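Participant: Could you look at this predicted model? Sequence included:
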Amino acid sequence: MSWTENIPTWQLVLLSIVGYVYLCRVLRYRRLQQKHALYPYKNREDFAKMTNQHAYEIQKYLFGVEFPFTMQKALEFALFRTYGIPSISSLLVKTKQLSEKQFASKRYADTVVLISEFMAWSPEAERTNAAIARMNYLHSLYQKKNLISNDDMLYTLSLFATEPCRWVNRYEWRQMTEMETCAMGTFWKSIGDAMNISYTPLTSSSLGWRDGLEFYEELHRWSLQYEEKAMLPSLDNKKTADETTALLLYDVPTSFVPTGRAIVSALMDDRLRKAMMYHPPPSYIQTGVETALTLRKLALRYLALPRPHFLRHDIISEKADENGRYHRIEYESEPWYMESNTRNRWGPQAWFKWMGGKPIPGTEGGLYRPQGYLIHEVGPKSQEKMGLREFEEGREVLMKAGRGSCPFSIGK
């Protein structure tokens, strides 16, 4: 006789549920402990020794395996948040790169590609430094004309460093640990160094920071202060936000777009909403969004097993094709740089796009560059064949900079 035969069914079901919840919790926290055990940073004193190589590995794990959905959305909204600064949005309106429908999706895809390139590979990898060199060249076109200020560059950097942590702490199944937050500060400090951003607006810039966590905390405080004086209502903000919101709601049926816009507004704080000149969402939308995100948090914490590595979230191809080009391997709006293969043309996403009358990879006469991209050509069409010399010089400087070391131990 089985020992379970004398136990009521409801008790067996309850025991199974409790056991599964316990298993999820044990496996999730065991992986957290195992990941932290890989690195020699056990206390605050150790953080000062964190290398950029280790910081890169930690942030890649966070984005790819631990919190892929939340961190990806946080980066998207970090970029969106910069449009609440009139000096940033006015330049985008002037260049039409994110304020006009015919340019917005390409500009957005190019931004995703370059950021993904320097986040996906080691700090000393050629692809990483090629992406930063190309980004620096594109920025230099406007910096030479004093159209981009150092404060705006530093503010943008601050959002990419802090918004993912803020979103995780608010919407995910657990909080960021101090080591993980230190890694984010260390990684983005190194990116700022590579971009030649001046940290003089930060109080401790003359003395330096003891570690990535201290840098992160001061950068976050400065960012909030900058928003108080610089995030102001502007029609340029609204125009840029409208086109970006249209990209975020690209696959939403027309009849549901107003609801989608209300959901986007619900994810904004009051300051950003006022700067974008957006209306507050109806209370039921605000409550619904917060409830859905809370339920997701609880489901992940108690009902979801840890994501296995083979299901990691990647955005760009690991290897170049026979022509030396790379591809995106996922997209949300238009299929820029997506390879025209069987999976991309006939997979579930392609069918969904096709039924909605949206373009799929390989259609539109090659408009969306299914042949992929060369890093030194990413950017506005007018600049695709420009800046090769500056790109090569910049990449060479970065390759020789030893960017895998600790950015706080070499007097930076």
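Facilitator: Now that the structure is in, tell me what you want to look at. Numbering: from 1, shown residues only.

Participant: CA only for contacts and neighbour counts going forward, please
Facilitator: Noted.

Participant: And the next helix or strand past the helix or strand that contains residue 29?
Facilitator: The secondary structure element spanning residue 29 is helix 9-37 (assigned by DSSP states H and E). Of the helices and strands lying after helix 9-37 in sequence (DSSP H and E), the nearest is helix 44-47.

Participant: ok so, going back, check which helices and strands the helix holding residue 29 is in contact with.
Facilitator: helix 283-303 (3 or more C-alpha pairs under 8 Å, 6 or more residues apart in numbering; DSSP states H and E).

Participant: In the helix it packs on, which residues are buried?
Facilitator: Residues 285, 286, 289, 294, 297, 298, 300, 301, 302, 303 are the ones in helix 283-303 that count as buried (16 or more other C-alpha atoms under 10 Å).

Participant: Could you do stretch 54-66 as well?
Facilitator: By 16+ other C-alpha under 10 Å, the buried positions in stretch 54-66 come out as 54-66.

Participant: just stretch 109-126 next, same as before
Facilitator: Buried positions in stretch 109-126, judged by neighbour count with 16+ other C-alpha under 10 Å: 109-114, 116-124, 126.

Participant: tell me how far it is from the chain's mean position?
Facilitator: Relative to its parent chain, stretch 109-126 has a centroid offset of 11 Å by C-alpha atoms, centre = their mean, to the nearest Å.

Participant: Show me where the protein has its strands.
Facilitator: Counting by DSSP state E, the chain forms no strands at all.

Participant: most centrally placed residue in it?
Facilitator: The residue lying closest to the centre of the chain (C-alpha atoms, centre = their mean) is residue 75, at 2.9 Å.

Participant: distance of that residue from residue 168?
Facilitator: Going from residue 75 to residue 168 by C-alpha to C-alpha, to the nearest Å gives 11 Å.

Participant: Equivalent analysis for residue 156, please.
Facilitator: Distance from residue 156 to residue 168, by C-alpha to C-alpha: 19 Å.

Participant: Counting only helices, which of the buried residues of stretch 109-126 make the cut?
Facilitator: 109, 110, 111, 112, 113, 114, 116, 117, 118, 119, 120, 126 (DSSP state H).

Participant: quick one: residue 226 and residue 18, what's the gap?
Facilitator: 48 Å.

Participant: who has more neighbours, these two?
Facilitator: Per other C-alpha atoms under 10 Å, whichever of residue 226 and residue 18 has more neighbours is residue 226, with 16 against 13.

Participant: putting a second one here so we can go through both:
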Amino acid sequence: MGVLGGLAHPRRYANLREIRTLDPERDTDRIVWLTSRHEFPWDYTQGTGIAFLRDYGIPSIARLLDRTRQFEDDGVKRYDDTLLFAEEASVEGIDSERSHAAVRRLNRIHGHYDIPDDEFRYVLATTIVGPVRWIEEFGWRRLDPVELRALARFTTRFGELMGIKDLPSTYDGYLELLTSYEREHFAFDPANRRVTEATLRIARKTAPRPLRPVVRRVTIALMDQPLREALGVPRQPAWFAAAVRAGLRLRGRLLRLAPPRRTAYHHRPSTYPQGYRLGDLGPASMLDELDHRDVSAPLES
């Protein structure tokens, strides 16, 4: 059965039809916006969240995050800021002044730490592989090759603006980068578990109230075995993991019956109920310095 076949709302594939008329090199921003903010907003966010957990399976990354205590002491702000930086980079296009300003600020934050390029490349790979894997398993349709090419181009351009070198240019390249890096570097460390548990507490706080009692177990159930072992979290019963995945697949099938979103999804940060400005984003301890100190950061035009 083709991607446009099967029982679905009569307008369900309207965005996909538009996407297939676009050029992933020239119309990258439009394709990424439609895919992430209209077609799969919830899936994209969940896939990104699971992807961040993969970072904690790398002990050197987890130890740095553990030392900063941002997840432990100010976790919801850290969660909100991460999603808002991504939104700032995409809402007006990756090469807009708004995006460049956000990436400059992100570079200044990262400039406080000694982070090697291979870790930057790996973390960047998780931001594309995580959402794609989630959508491929739980989305209401599969991603089109045009979407994969646009997502890869957007990811590479974001990395270039961060000054990261030797990046892949295709989704398959990012997938290979991620799998080979994990094969070599995944290992358990107590810091992995501490940052994971802090993040699971953030997930519980930000989840809808009825789901909070099961958020931790559901999140762990969605982890593959190498990740779960690297993070040091307990295996969930097979029946529970199967039920979680079946429920998410059912949600995807039911979404085919819904019309496409008319308005783009925007993250609603609980940290900033009255709204935010770019100067609000970042670790609280750095805000004054970020606003008033002129710190150079890599940003290629």
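Facilitator: Ah, there it is. Predicted model, so just to flag it, every value in this text is computed and none were measured.

Participant: Need the TM-score between these chains.
Facilitator: Remark: TM-score between the superposed chains equals 0.89 [TM-score structural alignment, normalised by the length of the second structure]; 296 aligned residues with a C-alpha RMSD of 2.5 Å.

Participant: Of the buried residues of helix 283-303 of the first structure, which is the nearest to residue 195 of the first structure?
Facilitator: Nearest to residue 195 of the first structure among these, counting by C-alpha to C-alpha, is residue 297 at 35.5 Å.

Participant: can you tell me which residues contact the counterpart of the closest one in the second structure?
Facilitator: Taking TM-score structural alignment, the alignment pairs residue 297 of the first structure with residue 252 from the second structure. With contact taken as C-alpha atoms under 8 Å, 6 or more residues apart in numbering, residue 252 of the second structure is in contact with 138, 139, 140, 141.

Participant: and the first one, how many neighbours?
Facilitator: Counted by other C-alpha under 10 Å, the residues lying close to residue 138 of the second structure total 21.

Participant: what's the nearest residue to it if we skip its chain neighbours?
Facilitator: Of all residues not flanking residue 138 of the second structure in the chain, residue 249 sits nearest, at 4.9 Å (C-alpha to C-alpha, 6 or more residues apart in numbering).

Participant: That neighbour and residue 135 touch, don't they?
Facilitator: No: using C-alpha atoms under 8 Å as the test, residue 249 of the second structure is too far from residue 135 to be in contact (10.0 Å).

Participant: which residue lines up with residue 201 of the second structure in the first structure?
Facilitator: Checking TM-score structural alignment: residue 201 of the second structure goes with residue 246.

Participant: Let me know how buried its match is, in neighbour terms.
Facilitator: The tally of other residues near residue 246 of the first structure (other C-alpha under 10 Å) stands at 19.

Participant: ditto for residue 221 of the first structure
Facilitator: For residue 221 of the first structure, using other C-alpha under 10 Å, the count is 12.

Participant: That one -> the second structure?
Facilitator: Counting by TM-score structural alignment, the partner of residue 221 of the first structure is residue 176.

Participant: can you count the residues close to the residue lying closest to residue 253 of the second structure once chain neighbours are set aside?
Facilitator: Spatially, and ignoring its direct neighbours in sequence, residue 253 of the second structure is nearest to residue 140 (5.4 Å; C-alpha to C-alpha, 6+ apart). Using other C-alpha under 10 Å, the number of residues around residue 140 of the second structure comes to 23.

Participant: ok, residue 140 of the second structure touching residue 248?
Facilitator: No: contact criterion C-alpha under 8 Å: residue 140 of the second structure and residue 248 do not qualify, at 9.9 Å.

Participant: quick one on the thing from earlier: quick one: contacts for the residue nearest to residue 138 of the second structure?
Facilitator: Contacts of residue 249 of the second structure (C-alpha under 8 Å, 6+ apart): 137, 138, 139.

Participant: list the ones among those that the first structure also has?
Facilitator: For the contacts of residue 249 of the second structure, the subset whose aligned partners also touch in the first structure (both residues aligned by TM-score structural alignment, their matches' C-alpha atoms under 8 Å) is residue 138.

Participant: Now, the contacts of residue 249 of the second structure that are in helices?
Facilitator: Using DSSP H, these in helices are 137, 138.

Participant: Helices of the stretch 51-200 of the first structure, start to end?
Facilitator: For the stretch 51-200 of the first structure, the helices defined by DSSP state H, counting those that start in this stretch cover 52-61, 68-82, 86-95, 101-120, 126-143, 150-171, 178-194.

Participant: Closest one of the buried residues of stretch 109-126 of the first structure to residue 378 of the first structure?
Facilitator: Using C-alpha to C-alpha, these come closest to residue 378 of the first structure at residue 110, 6.1 Å.

Participant: Which residue of the second structure sits opposite the closest one in the alignment?
Facilitator: Match for residue 110 of the first structure (TM-score structural alignment): residue 81.

Participant: Pull the contacting residues for that match.
Facilitator: Each residue near residue 81 of the second structure by C-alpha under 8 Å, 6+ apart is listed here: 281, 282.

Participant: Can you get me a residue count around the residue nearest to residue 24 of the second structure when sequence neighbours are not counted?
Facilitator: Distances taken as C-alpha to C-alpha, 6+ apart place residue 150 nearest to residue 24 of the second structure, at 4.6 Å, with adjacent residues excluded. Neighbour count of residue 150 of the second structure, defined by other C-alpha under 10 Å: 25.

Participant: Wait, residue 150 of the second structure touches residue 32, no?
Facilitator: Yes: if you go by C-alpha under 8 Å, residue 150 of the second structure and residue 32 touch, sitting 6.4 Å apart.

Participant: all helices for the stretch 201-350 of the first structure, in order.
Facilitator: Counting by DSSP H, counting those that start in this stretch, the stretch 201-350 of the first structure has helices at residues 212-230, 235-248, 257-266, 270-276, 283-303, 342-346, 348-355.

Participant: what residue of the second structure matches up with residue 309 of the first structure?
Facilitator: Counting by TM-score structural alignment, the partner of residue 309 of the first structure is residue 262.

Participant: can you tell me how far the nearest residue to its match once chain neighbours are set aside sits from residue 10 of the second structure?
Facilitator: Once flanking residues are discounted, residue 262 of the second structure sits nearest to residue 38: 7.6 Å by C-alpha to C-alpha, 6+ apart. According to C-alpha to C-alpha, residue 38 of the second structure and residue 10 of the second structure sit 16 Å apart.

Participant: for residue 126 of the first structure, what are its contacts?
Facilitator: Neighbours of residue 126 of the first structure in contact, by C-alpha under 8 Å, 6+ apart: 395, 399.

Participant: what separates residue 96 of the second structure from residue 124 of the second structure, distance-wise?
Facilitator: Relative to residue 124 of the second structure, and taking C-alpha to C-alpha, residue 96 of the second structure is found at 20 Å.
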